[in-house]
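>>> Below are the sequence and a predicted model for it; my questions follow.
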Amino acid sequence: MMPEYDYHHLPHVKVQSASKKALWATLVLTLFFTFVEMIGGLVSHSLALLSDSAHMASDVIALLFSMLALFMATRPPNRKYTFGYLR
């Protein structure tokens, strides 16, 4: 006798809502520190700070892609994707 696993009916919306909040907070903080490092690097003529701010800018781009993926995953089902975009 096999146990019943019915995990696909769990409420994903709450998890994604928490993920959105965490991603937004991370995006805002990373963007803030990117600008702080960029300004600090320009004022102090520090190549290390400027290069780290460029690296953090690439992190901001990656976070934006994550936000886009999360947005796409929360789209409602339609005729073509009857289970929605979550899967």
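Cool, got the structure. Numbers count the residues shown, from 1 in each chain.
>>> Every contact and neighbour count from this point should use C-alpha atoms.
Will do.
>>> So which other helices or strands are in contact with the lengthiest helix in the chain?
In the chain, assigned by DSSP state H, the helix with the most residues is helix 12-44. The contact analysis (3 or more C-alpha pairs under 8 Å, 6 or more residues apart in numbering; DSSP states H and E) places helix 12-44 against helix 47-73.
>>> want to compare, so here's the second one:
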Amino acid sequence: MLQDKDIVNDYLNGLNASMKSYAGYITEANNPELRQKLVSLRNGDEARQLSVYQYAIQKGHYKPAQQATPQEIQQVQTELNQGS
């Protein structure tokens, strides 16, 4: 029998996979209505992913990585801005 932790992790993995797929579909959609629908579906999955992620943390099913320091955040921002 599946445990709560297994169900949560499986659902999170499915949501993460679908969001990666949406990125490809959205960038290749030529029809504006289809593109908007895909964006809407992706946004819904992002909201569900955040909710399930927060549940997993609350229940102790997931331990997030250590938070980035302000210096690390600044470094990433600098590197991203240099790529533009």
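Nice, thanks for sending it over. Just so you know, these numbers come straight off a predicted model, no measurement behind them.
>>> hmm, back to that, report the angle between the axes of the longest helix of structure 1 and helix 47-73?
160 degrees (axes from the mean of the first three to the mean of the last three C-alpha atoms, to 10 degrees).
>>> Can you give me the buried ones in helix 12-44 of structure 1?
Neighbour-count burial for helix 12-44 of structure 1 flags Lys20, Leu23, Leu27, Thr30, Leu31, Thr34, Phe35, Glu37, Met38, Gly41 (criterion: 16 or more other C-alpha atoms under 10 Å).
>>> Present those residues as a markdown table; the columns should include distance to Leu70 of structure 1.
Listed next are those as a markdown table, based on distance: C-alpha to C-alpha, whole Å:
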| residue | distance to Leu70 of structure 1 |
| --- | --- |
| Lys20 | 7 |
| Leu23 | 9 |
| Leu27 | 14 |
| Thr30 | 18 |
| Leu31 | 19 |
| Thr34 | 23 |
| Phe35 | 25 |
| Glu37 | 28 |
| Met38 | 29 |
| Gly41 | 33 |
